[in-house]
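In: Please find the sequence and the predicted model below.
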Amino acid sequence: MSTAANRTPGPDHLWTVDEHLEDILATVRPLEPIELQLLDAQGCVLVEDITVPVSLPPFDNSSMDGYAVRVTDVAGASEEFPAVLTVVGDVAAGRAEPLHVGPGEAARIMTGAPLPPGAEAVVPVEWTDGGLGDGPVTGMRARSQAPEAAGGQVQVYRPAEARAHVRATGSDVKAGDRALDAGTILGPPQIALLAAIGRGTVRVRPRPRVVVMSTGSELVQPDEQLGDGQIYDSNSFALTAAARDAGAIAYRVGAVADDAETLRDTIEDQLVRADLLVTTGGVSVGAYDVVKEALSSVGDEDEAGAGIDFRKLAMQPGKPQGFGSIGPDHIPLLALPGNPVSSYVSFELFARPAIRTLMGLDDVHRPTTRATLTTDKALTSPKGRRQFLRGTYADGEVTPVGGAGSHLVAALALADALIVVPEDVESVEPGTEVQVVLLR
């Protein structure tokens, strides 16, 4: 990781959103791959292409409970003139019975059982009398028939075409096919496929471990009693949830008081379980904003490349930001502002892409689109800053929710998009097409 001094154009430089993001993404590197058991790999990103070693299904099998038959033996079958066949035995799933279906014969077969030699199709049990000789079997009765004994007879009341109700070998995937590409995030369907083709382990990049902590002596944990001048700590909950939504394993640390030594000790204690640290609060210029003081000496100060750079961004909300690395392992740290909307917007713009980069994904950003602004009055934006307003998006239209205030948590809870107002725009009229970042 490059040093903060190398990254910083100067102490008075006003960073653009793009410059800050580029600095983060140029610094953060994907985690090293590891081999994991399938269930442990859920949510991780593949680092290898997966080739199918054996076709799925590996053999022709029945998609129904019924009777395996020859097509010619049931041709023209009807309820008035059923085909009467001799049952030569049962074929159950997971059992390879040495049965052969010859002329005038049928084998009772269960769903998933291999199609026996000689058979060309499967007739569902509902198309038969179930071997009882008293009409087609339907409803509960169709599911409750006892297995046929070899030598009995079954009446078939409908014809069947060749391969009817037969799942062909390789009809899902064939041996040698590409099952999954490197870069795939493993969810339940992908894990099912890996198990189905016999893979018990897989090589992936692990989910990043993200430690989130709020700072501020005024913060109280939910369910505790508020005192004078105190507020509940919502940021650490919001950002921990956001980190998990991004794909990380996230750990929330309770709010840390405005004491540099306490904060420094807390951060150092968390380094052992962190691939990324995210703090919120204490990055402004107030007398009690102690994050700068604490992070100036956290970890190994003599370690080359370590250090946190605090900077101002040309954006609203979220002007004060910090980024760098700490400790001997150069753990990246993002210091976000403390106002709830500022911290969340900053997380979406900077921390989420960092997490997705650690995962090894190529596309690390939220999707964006263009939408028509629907509002009663023009939106205003400070000149020279890129503004991110909360909004709701649907059917190509976006409507602002709440105001521009960075404390409006209730409005944030209603939003599913961010309306982007460029740096060189000071007013946006209703009906204007705007860029939108989709949050869900």
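Out: Structure received.
In: drop to CA atoms for contacts and neighbour counts, all remaining ones
Out: OK.
In: could you say what helices and strands the strand or helix carrying Thr240 packs with?
Out: Using DSSP states H and E, the element containing Thr240 is helix 235-246. Counting contacts by 3 or more C-alpha pairs under 8 Å, 6 or more residues apart in numbering; DSSP states H and E, helix 235-246 packs against strand 209-215, strand 249-256, helix 340-346, helix 352-359.
In: Presented hereafter is structure B, for comparison with structure A:
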Amino acid sequence: MRTVAEHQAVVSALFGPPVPVRLSLSEALGRATFDDVDAPLSLPGFDNSAMDGFAVLADDLAGASPDSPVTLPVAADIPAGRTDALALTPGTAHRIMTGAPSPAGADAIVPVELTDAVVGPVAAAETVTFTAPVESGKHLRRAGSDIARGERALPAGTVIGAPQVGLLAALGIAEITVARPLHVVVLSTGSELVEPGKPLRHGQIYESNGAMLTAAAIEAGAIGRHVHFVPDNTGDFLARLDQVAGEADLIITSGGVSAGAFEVVKDALSATGSVEFVKVAMQPGMPQGCGHHTASDRPDGTPGPTVPIITLPGNPVSALVSFEVFIRPALRAAMGLPPQRRRVTARLGADIRSPQGKRQFLRGVLRTDEDGSGVVDPIGPPGSHHLRFLAEADALIDVPTEVDGLAVGSAVDVLVLR
């Protein structure tokens, strides 16, 4: 059998390096910057007030006290958004709002609450009285104090979230170069599958893998599309692959890859010789396949596109664990995103058994013990059809190949899913 690490390497080789694309800020959310982003301007772009109050020269208030107040004439009002440049004459004050440009010559802002001025939207007083000195630079936001023009705003590989969007917008950047998101098409195969919401006949089941794997691809940062219900017919299956090959960077199927008599995926793709079907020494998820599908020539004679394809087992737990172990890291790396989920070491909350010679991924729930240490409780039986316990799990317990059992309290490696 192929080891998990060996199959991970094979799957990773299906993907090329990240490709740059220019996107608007809203479209770039969740994407990774392709290059360093340097600030095209400084933030703030000008000296401005951090408070509603009065712009002053600190030396004018050096002797101010309750017993010896200093009264200055108010020479100007500066609301936020005022665009003409003002200069403060020594011995005067300017009433100023938060974010408004500080007048040249002013070196401090006194909050309105520390003066005799009336708080609120009233007409400006002709004078203002101060009863305490102010430190030079107080409540002044200096130009470039956040970031200077030409300084690195975001390094390459930064995942764009709300704070990054805020910074880029403040810098006047409307578009950014990020690693292109990949388009993943998930095909649901099986004549027994029925769309949720419709009645079931005996021997039929509701289709879940396609919806689940499409959601997993989207959660991983890709653009996912689910193509429903390809019947168990090799001709229909190959025709549907040809239809979606032009739009997909990756095709994922589930089911039809074992050793049964009606394994449509394996039968159809084995004939082309471009997909390799193997057994991987893991549980769940032993039967795996991956390679490339080349679509039939187009009507004008031009060659059809070639797209990577990964065929997963059909049991739902096997399918999603396989996605987590093989596809998610490689898919995210190809989009310039951090490829791995967080891994932690935790103590087992119960004894476990594991098939020797296979690397097992058990569903688990993480918790914190009384002493503050991490504990992971295995949940559910090992059968790969127990979808309920997969939905409850927030971790996968990674049990090494050579281990056939571990006692409660043993340290284990845990892949954190949420």
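Out: Cool, the structure landed. This is a predicted model, so every value here is computed, not measured.
In: Out of the helices and strands packed on helix 235-246 of structure 1, flag the one nearest Leu14 of structure 1.
Out: Proximity to Leu14 of structure 1 (C-alpha to C-alpha) singles out helix 340-346 among these, at 16.1 Å.
In: So which elements touch that closest one?
Out: helix 235-246, strand 331-336, helix 409-414.
In: how big is the offset of that helix relative to structure 2?
Out: Aligned to structure 2 and superposed, helix 340-346 of structure 1 gives a mean residue distance of 0.5 Å (mean C-alpha distance after the TM-score superposition for structure 1).
In: Residue range in structure 2 corresponding to that helix, please.
Out: Using TM-score structural alignment, helix 340-346 of structure 1 corresponds to residues 316-322 of structure 2.
In: again with stretch 259-274 of structure 1
Out: By TM-score structural alignment, stretch 259-274 of structure 1 lines up with residues 233-248 in structure 2.
In: The matching stretch: which residues count as buried?
Out: 233-234, 237-238, 241-242, 244-245, 248 (16 or more other C-alpha atoms under 10 Å).
In: again, but for stretch 210-220 of structure 2
Out: Buried, per 16+ other C-alpha under 10 Å, within stretch 210-220 of structure 2: 210-218, 220.
In: counterpart of Val54 of structure 1 in structure 2?
Out: Under TM-score structural alignment, Val54 of structure 1 pairs with Leu41 in structure 2.
In: Now do the contacts for that match.
Out: Applying C-alpha atoms under 8 Å, 6 or more residues apart in numbering, we find Leu41 of structure 2 in contact with 148-150, 171.
In: what's the match of helix 340-346 of structure 1 in contact with?
Out: Under C-alpha under 8 Å, 6+ apart, the answer for stretch 316-322 of structure 2 is 208-209, 212-213, 216, 254, 283-285, 312-313, 361, 384-387, 390.
In: Filter those residues down to just the buried residues.
Out: 209, 212-213, 216, 254, 283-285, 312-313, 361, 384-385, 387, 390.
In: counterpart of stretch 315-326 of structure 1 in structure 2, which residues?
Out: With TM-score structural alignment as the criterion, stretch 315-326 of structure 1 aligns to 282-293.
In: Turn the helices and strands packed on helix 340-346 of structure 1 into TSV, including distance to Ala96 of structure 1.
Out: Output for those, formatted as TSV (distance: least, C-alpha to C-alpha, whole Å):
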stretch	distance to Ala96 of structure 1
helix 235-246	46
strand 331-336	56
helix 409-414	58
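In: closest one to Ser284 of structure 1 among those?
Out: That would be strand 331-336 among these, by C-alpha to C-alpha, at 9.6 Å.
In: Which elements pack onto that closest one?
Out: Using 3+ C-alpha pairs under 8 Å, 6+ apart, strand 331-336 of structure 1 is in contact with strand 276-280, strand 320-326, helix 340-346.
In: picking that back up, in the match of stretch 315-326 of structure 1, what's buried?
Out: With the criterion 16+ other C-alpha under 10 Å, stretch 282-293 of structure 2 contains buried residues 282-293.
In: Let me know the closest of these to Thr272 of structure 2.
Out: Of the buried residues of stretch 282-293 of structure 2, the one sitting nearest to Thr272 of structure 2 (C-alpha to C-alpha) turns out to be His293, at 8.2 Å.
In: What distance do you get for that closest one to Ser188 of structure 2?
Out: His293 of structure 2 sits 17 Å away from Ser188 of structure 2, going by C-alpha to C-alpha, to the nearest Å.
In: before we move on, what about Ala9 of structure 2?
Out: In terms of C-alpha to C-alpha, Ala9 of structure 2 sits 25 Å off from Ser188 of structure 2.
In: Looking at these two, which one has more neighbours?
Out: Ser188 (25 against 12; other C-alpha atoms under 10 Å).
In: residue in structure 1 matching that one?
Out: Using TM-score structural alignment, the partner of Ser188 of structure 2 in structure 1 is Ser214.
In: That match and Ala255 touch, don't they?
Out: Yes. In terms of C-alpha atoms under 8 Å, Ser214 of structure 1 counts as a neighbour of Ala255; the distance is 4.7 Å.
In: Quickly list what's touching both of these two.
Out: Residues touching both Ser214 of structure 1 and Ala255 by C-alpha under 8 Å, 6+ apart: 233, 236.
In: For the stretch 101-250 of structure 1, which segments count as strands?
Out: 105-109, 121-124, 153-156, 166-167, 178-180, 201-205, 209-215, 219-220, 231-232, 249-256 (DSSP state E, counting those that start in this stretch).
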